[in-house]
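S.K.: missing the sequence, but the structure's below:
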């Protein structure tokens, strides 16, 4: 799960920094090129209509949902329910750290 470079990974959780959805979390579901990825959250942004985002407008967390990643690799798609579940699990497990006053170690700019 730890890759040495900071290339965004399929199934990785990101925080949107720019645009209408700023402040919301999403999951990377596909790479378009070195600058752009497709993201979805399974709620407002469904798998079938993902948002194209510049990776410079995202904060990547060092957290990859293996369930989402494996589903995308094996079947080429993922259910919206699984996307929502992965984001809920991330918020529950990882963001509790922030509430305790600690910083989140795996937070960094995508690039």
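M.R.: Nice, I can see it. Quick caveat: nothing in here was measured; it's all calculated off a predicted structure.
S.K.: Please count neighbours and contacts with C-alpha atoms only from this point.
M.R.: OK.
S.K.: Tell me where this structure has helices.
M.R.: 66-75, 80-94, 96-99 (DSSP state H).
S.K.: out of those helices, deepest packed?
M.R.: Neighbour counts (mean count of other CA atoms under 10 Å) averaged over each of the helices of the chain peak at helix 80-94, with a mean of 17.
S.K.: Can I get the helices of the chain in TSV including distance to residue 56?
M.R.: As requested, the helices of the chain are exported to TSV (distance: least, CA to CA, whole Å):
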stretch	distance to residue 56
helix 66-75	22
helix 80-94	21
helix 96-99	23
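S.K.: dropping in the other structure now:
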């Protein structure tokens, strides 16, 4: 079982603090127990991933297997896969919100 509270590679997060507050990103690297690097493939590309304190992130219970597999195989992930992960998560949450509203 995955512990979503520790910040896993490929996990979707919502930024709570800073100029990117409110945006969704994907964890692309664990720096240490306190910090991760995040990117969204759009405004924040993989090569310019942002170092962020885990306390400034809302960790979602969604991990993109595509991102995880790509990082494990090559050590890199395309910005397209990051964008796809964020869009897929948004569509999933929008669908769940609509189902609850009905």
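M.R.: It's in. Please read all numbers here as calculations on a predicted model, not as lab measurements.
S.K.: Could you quantify their similarity as a TM-score?
M.R.: Once superposed, chain against chain, the TM-score is 0.92 (TM-score structural alignment, normalised by the length of structure 2); 101 aligned residues with a CA RMSD of 1.5 Å.
S.K.: ok so, going back, and the helices of structure 1: which comes nearest residue 51 of structure 1?
M.R.: Residue 51 of structure 1 sits nearest to helix 80-94 of all these, at 13.9 Å, using CA to CA.
S.K.: what's the average distance of the closest one to structure 2?
M.R.: By mean CA distance after the TM-score superposition for structure 1, the fitted helix 80-94 of structure 1 averages 0.7 Å away from its aligned residues in structure 2.
S.K.: Name the nearest residue to residue 77 of structure 1, sequence neighbours excluded.
M.R.: residue 71 (6.3 Å; CA to CA, 6 or more residues apart in numbering).
S.K.: same deal with residue 45 of structure 1?
M.R.: Sequence neighbours aside, residue 51 is the residue nearest to residue 45 of structure 1 in space, at 7.0 Å (criterion: CA to CA, 6+ apart).
S.K.: One more: residue 85 of structure 2?
M.R.: Once flanking residues are discounted, residue 85 of structure 2 sits nearest to residue 64: 6.0 Å by CA to CA, 6+ apart.
S.K.: Show me the strands in structure 2, by range?
M.R.: All strands of structure 2, identified by DSSP state E, fall at 11-15, 24-30, 35-39, 50-53, 57-63.
S.K.: how about the ones you listed, which one is nearest residue 76 of structure 2?
M.R.: For the strands of structure 2, proximity to residue 76 of structure 2 was assessed by CA to CA; strand 24-30 is nearest, at 8.6 Å.
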